[in-house]
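# Next comes the sequence, and after it the predicted model I'd like to discuss.
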Amino acid sequence: MKNVAIIMGGYSSEYKISLKSGEVVYNHLDSSKYNLYKIHVLTEGWYYVDAQENQFPVDKNDFSVIIDGNKIRFDVVFNAIHGTPGEDGLIQAYFKLLNIPQTSCNYYQAALTFNKRDMLSVLKPYGIKTAISYYLNNGDFVDEDQIIQRVGLPCFVKPNKSGSSFGISMVKESAELLPAIEKAYAEDDEIIIESYLKGTEVSVGVIKYQGETVVLPITEIVSENDFFDYEAKYEGKSSEITPARISEEEKAKVEDVAKRIYTILKMDGFSRSEFILVSGEPFLLEMNTVPGLTAESILPQQAREAGISLNELFDNAIELALNRNPF
C-alpha cells in the first residue's frame, strides 16, 4: 500500500482551521487502500502524530520519519495546509525538489494565487473583471484622501497574502481607514484596498476530477455580518446556499470565468474562487488553492451537491497526484 502523508497546520493564523481540515481528510481517506500518516507542520516543528498523540519528528532532509526503528518514506502528500507554507508555494517547491508528488497545484501557481495583487494583475489582460484597487506596502506614506478618491467608500482593506478573512476590514467612513490599515499590516506587510462591490457573493470550486476540469455547483453566500468574515465563515454567521439562487445566465457566466481562470493559470488540484455578481457580471475577489475541507467548508458542500463523496474527492486527489507528470 502507498504511504500517504496528510500535512496540516502551517505557520499562519489559519493553522487551527488547517488542523481540522487535515483530520477530515484523515478520517475520509480509505485506510484499507493507503497507509495514512498525520503530519503536523508547525512553527515549533514538523511531527508525525500517531493515534495516541505521540509525536515523532520529521527529518526535513528527505521528509521521512523514524517509527519503532523503521524509516518511513512517503509516496504522496495530501496538502491540507491553508496559508503559509502550504498555500504560497513553499511546500510545493520543497516536495518538487524531493520528487514527492503532492495534491495541490505547482509552486508557481500557489505563489501567484496566494498574492492577490499579482494574480489580479496577471488575469487583467484576459478581461477578468475585478474591483478598483489601491496597493500599499508597510512603510509607505498613507494618503487617505487619494485612497478614498480612488476606491470610494465603503471599501475593503485586506492583507495581500492571507486567508480565512484574517485582517480584513470593511471601511465605511474615512476615520476607520487608518485602523483598518494597521489591522491588515498585523497579518502581512503588503495590503490591498478595494472598492465595495454591491451584489451577490458566490463561491465556486473548480477541480481536476477523473482527468477532467470540473466546475462544482456554485454556492451563494449570505452573511449576517457586513461581509463574509471569519465569524461568517466558521462561526455560523452566514448562510451558504448550494446551488446558488442565481439565474441560468449568471450561472453560465460564473462557471465560464471560473474555468477560464483555472485554465489560464494552469492550475491543478483543488481551487475555490470568490466572486461578486454585479448586475449579472462576475467580479473576481480571490482564489484559494488549498480551500477549507472541514464539515463547514464550502468545497465539500459543493462536492456533495455534485454527487461526489469526501472519500471520492480525496481519493481522486491522491490518484491525480500519483499520476501527474513530475516535470
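Here it is on my side, so go on. Numbering: from 1, shown residues only.

# going forward, measure contacts and count neighbours with C-alpha atoms only.
Noted.

# any idea how far I308 is from T242?
As judged by C-alpha to C-alpha, to the nearest Å, I308 and T242 stand 14 Å apart.

# same thing with R260?
Using C-alpha to C-alpha, one obtains 21 Å as the distance from R260 to T242.

# quick one on the thing from earlier: who's more crowded, I308 and T242?
T242 (20 against 16; other C-alpha atoms under 10 Å).

# Neighbours of the residue lying closest to the more buried one once chain neighbours are set aside, how many?
Setting aside the residues directly before and after it, T242 is nearest to T219 in space (C-alpha to C-alpha, 6 or more residues apart in numbering), at 4.5 Å. For T219, the count of nearby residues is 24 (other C-alpha under 10 Å).

# same thing with the one 10 residues further on?
For D229, the tally of surrounding residues (other C-alpha under 10 Å) stands at 21.

# ditto for the one 10 residues further on
Counted with other C-alpha under 10 Å, the burial measure for S239 works out to 15 neighbours.

# Contact partners for the residue nearest to it when sequence neighbours are not counted?
Take S239 and drop its neighbours on the chain: the residue closest to it by C-alpha to C-alpha, 6+ apart is V222, 5.0 Å away. Residues in contact with V222 (C-alpha atoms under 8 Å, 6 or more residues apart in numbering) are E201, F228, S238, S239, E240, I241.

# In strands only, show me these.
Cross-referencing these against strands under DSSP state E gives E201, S238, S239, E240, I241.

# let's bring in a second model and compare:
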Amino acid sequence: MLFIMKKVAILFGGPSSEHEVSVSSAKNILENIDRELFEILEVFITKEFLYEIEGVLYNEQKGLEEIKRRNIDIAFPIIHGAYGEDGVLQKKLEELNILFVGSSSKASSLAIDKNKTNEILDANGILIPKSFVITKNNTEHGCDYPIIVKPINEGSSVGLFKFEKDVDFKNSLNEIFKNNNEMLVQEFIQGREFTCGVIEKEGEIIPLIATEVVLTKGEIFDYDAKYTSGGCEEITPANVDEETMKRIQNLAVKCHQIIGCKSISRTDIILKNDDLYVLEINTIPGMTKTSFIPAEAKACGYSMKEIITILIKSAK
C-alpha cells in the first residue's frame, strides 16, 4: 500500500504580545516533528498580519488562499493570545474547510474570555475565584484584598497585577488600563498552584501528569515568572498523593469537555485546603522546550515527536 505523507502547515508568530513565545513553540515543534510522516510548510505571521511563506510575503487573505492552493491537509496553529487563540484564525480556517489542530473558533473564543469561561464553569459546579469585570469608568469590585487584576482575554499571564490594598489599586489604574478597556478583578486564592494538560489521542481524552508551579521570585506567576530564568520552579510530576493528582487530572478533563476544547488544552488550578479552584483554560498552550506540555508529556512517556504526531492526527 502506497504511503502518502500528510502536508502540514505550521502557523506561528502573530500580532499578540506572545509573538516571541509562539516563535519558540514553533521552533521546538519544527525541530521534533516526524518528517517521515509529514511534509511541512512553515507559515510565519508577522505582527502586521503579513503571511511569510517560503520567503514571499502575502496579505492575510492571500496568505490563507496560498495555504489552500498548496493543498495543505492540516493546519497547526501555534499562535498564542490574540488572533491565534481567540478563534479569529480558526474561523478563517473553518471557512476555507482546512482541517486544523486545536479547538474550534467557538471554543477558542469562549476560552480566551476569562469572564465568560468563569460563568460557564461556575454554572457547572466548578470552583472559581470570586470575579468582577471593571472598566475605566467603573472600577468598583466586590473582592476582599489581596486581589489579582488581569486582562479578560490575554494569555501567558500578560498584564497581571496583584494588590494588597485598595489605595495601591486605585493609584495604579492608569497602568492597569494602559492596554485594555476592561479588566478582570479576582480574589487572590492563597494555595498551591498546578497546571494540567489534556490531549486527545485517537478520540480519547487523556489527562497528562500535572505540574506544580512554585514561585522563586516575585509574588505572582506572571509573564516574567514564566519566561525569566529562575522565576519559578516547575515540578513535574507534581509532588502530591495519587488521589490529589487524579482530582487535578479529572478537573482538567472536565474543563476541556465543558468548554468544548479539541486536540489539546491546559488548565491552571489552585489547591486551597482541600478545594480545587480553576484559574483559566489555555487552548493553545506553549510548546517551547521549557513549556509545561512537553514536560508533562515526557512524564507520561511521550517524546516530543510522539506528542506532535498525536496532536496532528487529532485535527478535525
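Noted; the coordinates are in hand. Remember, predicted model here, so these are calculated numbers, not experimental data.

# Next, the TM-score between them, please.
Scored by TM-score structural alignment, normalised by the length of structure 2, the superposition of the two chains gives a TM-score of 0.92; 309 aligned residues with a C-alpha RMSD of 1.8 Å.

# Which members of the ones in strands among the contacts of V222 of structure 1 are classed as buried?
Buried by 16 or more other C-alpha atoms under 10 Å: E201, S238, E240, I241, out of these.

# For Y47 of structure 1, which non-adjacent residue is closest in space?
Y47 of structure 1's closest residue in space is P57 (C-alpha to C-alpha, 6+ apart), at 4.4 Å.

# any idea which element the one you found lies in?
Assigned by DSSP states H and E, P57 of structure 1 falls within strand 55-59.

# and if you look at A297 of structure 2?
In the assignment (DSSP H and E), A297 of structure 2 maps to helix 292-299.

# And the contacts of that helix?
With contact meaning C-alpha under 8 Å, 6+ apart, helix 292-299 of structure 2 is reached by 195-197, 208-211, 236-237, 266, 285-288, 303-304, 307.

# are any of those buried, and which?
195-197, 208-211, 236-237, 266, 285-288, 304, 307.

# Return the subset of these lying in helices.
Counting by DSSP state H, the part of those found in helices is M304, I307.

# closest to L276 of structure 2 among the buried ones among the contacts of helix 292-299 of structure 2?
Using C-alpha to C-alpha, T195 is the member of those that sits closest to L276 of structure 2, with 11.5 Å.

# Skipping adjacent residues, who's closest to that closest one in space?
Closest residue to T195 of structure 2 apart from its sequence neighbours, by C-alpha to C-alpha, 6+ apart: D268 at 4.4 Å.

# which SS class is the one you found?
Here D268 of structure 2 is recorded as strand under DSSP: H, G, I helix; E, B strand; the rest coil.

# mind checking what it lines up with in structure 1?
Here D268 of structure 2 is matched to E274 in structure 1, going by TM-score structural alignment.

# which residues in structure 2 does stretch 105-117 of structure 1 align to?
Under TM-score structural alignment, the alignment places stretch 105-117 of structure 1 onto residues 103-115 of structure 2.

# quick revisit: and the residue nearest to T242 of structure 1, what pairs with it in structure 2?
Aligned partner of T219 of structure 1 by TM-score structural alignment: T211.

# centre of the chain versus the strand holding P57 of structure 1, how much separation?
Taking C-alpha atoms, centre = their mean, to the nearest Å, the mean C-alpha location of strand 55-59 of structure 1 is offset from the chain mean by 26 Å.

# how big's the offset between it and structure 2?
By mean C-alpha distance after the TM-score superposition for structure 1, the fitted strand 55-59 of structure 1 averages 4.5 Å away from its aligned residues in structure 2.

# Identify the residues contacting that strand?
The contact list for strand 55-59 of structure 1 (C-alpha under 8 Å, 6+ apart) reads G45, W46, Y47, Y48, V49, S64, V65, I66, I67.

# go with 7 Å
Outside strand 55-59 of structure 1, the residues that touch it by C-alpha atoms under 7 Å, 6 or more residues apart in numbering are W46, Y47, Y48, V49, S64, V65.

# Now the fifth one. Nearest residue, chain neighbours left out?
Distances taken as C-alpha to C-alpha, 6+ apart put R73 closest to S64 of structure 1, at 4.9 Å, once the chain neighbours are dropped.

# The aligned residue in structure 2 for N35 of structure 1: how many residues sit nearby?
Residue correspondence to structure 2 (TM-score structural alignment): N35 of structure 1 is matched to E39. Look at E39 of structure 2: counted by other C-alpha under 10 Å, it has 16 neighbours.
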